[in-house]
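A.B. asks: got a predicted structure plus its sequence, pasted below:
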Amino acid sequence: MKTSAHMSLVQLAFEMTSLRIPVANIMPLRQLSPAVLKSVKYAQIAASIAEVGIIEPPVVVRDEKDPNGFHLLDGHIRVDILRNRGETEVVCLVATEDEAFTYNKRVSRIAIVQEHRMILKAIEKGVSEERLARALNVNISSIRHKRALLDGICQEVVDLIKDRHVPINTIGELRKLKPFRQIEAAELMITMNRFSVSYARSIVAATPESQLVRGSKSVKGLTLQQIEMMESESASLDREFRAIEQDYGSDHLDVVLAIGYVTRLLESAALVRHMAQHHAGILEEFQKIAELQKAA
């Protein structure tokens, strides 16, 4: 659940009013790749802007040296499309913090959730489902499906998956679970880095009836013994996840300290010469570890 303190922090992350800014004064933090420019998502957003305009304002932060300059934190595709359309101004939210990382932690950024939020905002502004369907080049049933995307999904799960590329049908599987089990399932998917519909269905199949939403059916073709085995495996995996989660912080710190120590050792020319003469194999492995540090 979001606390009032958390909501205050989010509100303080932005200036109180939006601002109409010349597009020429907005400096992107990154360039869009050719693949993004040719993607279906880019074409959909372009069609949406042409049909209903900008629904979700881009987010910028003021340049510390230039009073008329702004850095673009979020909305690179939208601003690029506006430039190509010859638009001269756009209404933006102005962030009070200069780190895109901080902003992105608080706002849903995955494509499916962003599209869901865009649809809701458009409907709130009076845009019809038919017009949205034309803008996004999809049928009306798809709009209605996406409009109800997060119905039955608890807020904690939305926060967990907001930066993940989760298929829309996977979210449908999560909807079959009660809130606490939804959270467990989302954590399992993140741990395994697997968000496929088949994996979500396996979690649902391994879920006891008591943790399923009323009316949700178990997977067909499984015997009671198979379901009990899946439930046992799921519980075991959950225990392993908790154990790994508890140890991760200290283990990661140990690895960082060890890598740092090895890197400092290799700064000694005399030590490197000695190891090259007497322990060439160990030196090679140490150098690989040092390269990992540089890559990180």
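C.D. replies: Thanks, I have the structure now.

A.B. asks: drop to CA atoms for contacts and neighbour counts, all remaining ones
C.D. replies: Will do.

A.B. asks: how near is residue 94 to residue 28?
C.D. replies: Counting by C-alpha to C-alpha, to the nearest Å, the gap from residue 94 to residue 28 is 14 Å.

A.B. asks: second one coming, line it up with the first:
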Amino acid sequence: MICLAIERGVAPEQLAKALAVDISSVRRKIGLLDGICPEAIDLLKDRQFSPELSRALRKMKPMRQVECVELMNSVNNLSVPYAEALLVATPENQLIAGRKPAKLAGLSAEQMSLMEREMGNLQVQYKLVEQTYGQDVLNLVIAKGFLSKLMENEAVRRFISKYQPDLVAEFEAIIATLALDQPHVSERVQASSK
């Protein structure tokens, strides 16, 4: 809104006075998105974040900016420490030339390299889980309905109780599930996907 007002001819000093803020704050907000690619800006447009987040993103190439903003949005964490951790874990070839991030204190080059690889692996795994989550929930709902109908049949219930008694408790736990985030179900879903 500040940029739009300035584009329409309102002086930054007038804005600062109207908003009851320091002029330096208005000037910082004017340049908040300078150096951020349009795709990343679009992902951030409805979110509140610290101006320091932009500082970290500016040091990355556009594709990495988008990747990091998507990751931050998906875990609902737009904090500066998280952005800086992503920056430090960013491979050099995805950074703007000459803008190498400071190393974290106490980490060797080997540990940094390992952290970069692990961050890359985590991002790939997270995207895979994100892609299959809807299908997994649908499968759980279908399985829950099927098991519910199955266990309502007394003959089937007696048979399972006689020959596979441990399954009765498992089936009942699944049937009693209200959401995928309940511990006993999410652990089973994760175990079955391995």
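C.D. replies: Yep, it's here. Treat the numbers as computed from the prediction; the structure is a model and nothing was measured.

A.B. asks: residue 94 and residue 28 of the first structure: which has the busier surroundings?
C.D. replies: Between residue 94 of the first structure and residue 28, residue 94 has the larger neighbour count (other C-alpha atoms under 10 Å), namely 23 against 17.

A.B. asks: tell me which element that one is part of?
C.D. replies: strand 89-95 (DSSP states H and E).

A.B. asks: how far does the helix or strand that comes right after that strand sit from the chain's center?
C.D. replies: Downstream of strand 89-95 of the first structure, the next assigned helix or strand under DSSP H and E is helix 100-106. Taking C-alpha atoms, centre = their mean, to the nearest Å, one finds the center of helix 100-106 of the first structure at 10 Å from the center of the full chain.

A.B. asks: in helix 100-106 of the first structure, which residues are buried?
C.D. replies: If you call a residue buried by 16 or more other C-alpha atoms under 10 Å, then helix 100-106 of the first structure has these buried ones: 100, 103.

A.B. asks: and that helix, which stretch of the second structure?
C.D. replies: Aligned using TM-score structural alignment, helix 100-106 of the first structure spans no residues in the second structure.

A.B. asks: list the helices and strands that helix packs on?
C.D. replies: strand 70-74 (3 or more C-alpha pairs under 8 Å, 6 or more residues apart in numbering; DSSP states H and E).

A.B. asks: strand 89-95 and the strand it packs on, what's the angle between them?
C.D. replies: Going by axes from the mean of the first three to the mean of the last three C-alpha atoms, to 10 degrees, strand 70-74 of the first structure is angled at 80 degrees with respect to strand 89-95.

A.B. asks: where's strand 70-74 of the first structure relative to the chain centroid, distance-wise?
C.D. replies: Worked out by C-alpha atoms, centre = their mean, strand 70-74 of the first structure lies 18 Å from the chain centre.

A.B. asks: ok, stretch 197-216 of the first structure next?
C.D. replies: 24 Å.

A.B. asks: give the buried residues for that stretch.
C.D. replies: For stretch 197-216 of the first structure, the neighbour count (16+ other C-alpha under 10 Å) marks 197, 199-201, 203-208, 212 as buried.

A.B. asks: quick one: end-to-end length of it, please.
C.D. replies: Stretch 197-216 of the first structure: ends 16 Å apart by C-alpha to C-alpha.

A.B. asks: now swap in stretch 155-170 of the first structure and tell me
C.D. replies: Its start and end residues considered, stretch 155-170 of the first structure measures 16 Å (C-alpha to C-alpha).

A.B. asks: check which helix or strand covers the most far-flung residue of the second structure relative to its centre.
C.D. replies: Seen from the C-alpha centroid of the second structure, the residue lying at the greatest distance (C-alpha atoms, centre = their mean) is residue 155, 46.6 Å away. Residue 155 of the second structure belongs to helix 154-163 when elements are defined using DSSP H and E.
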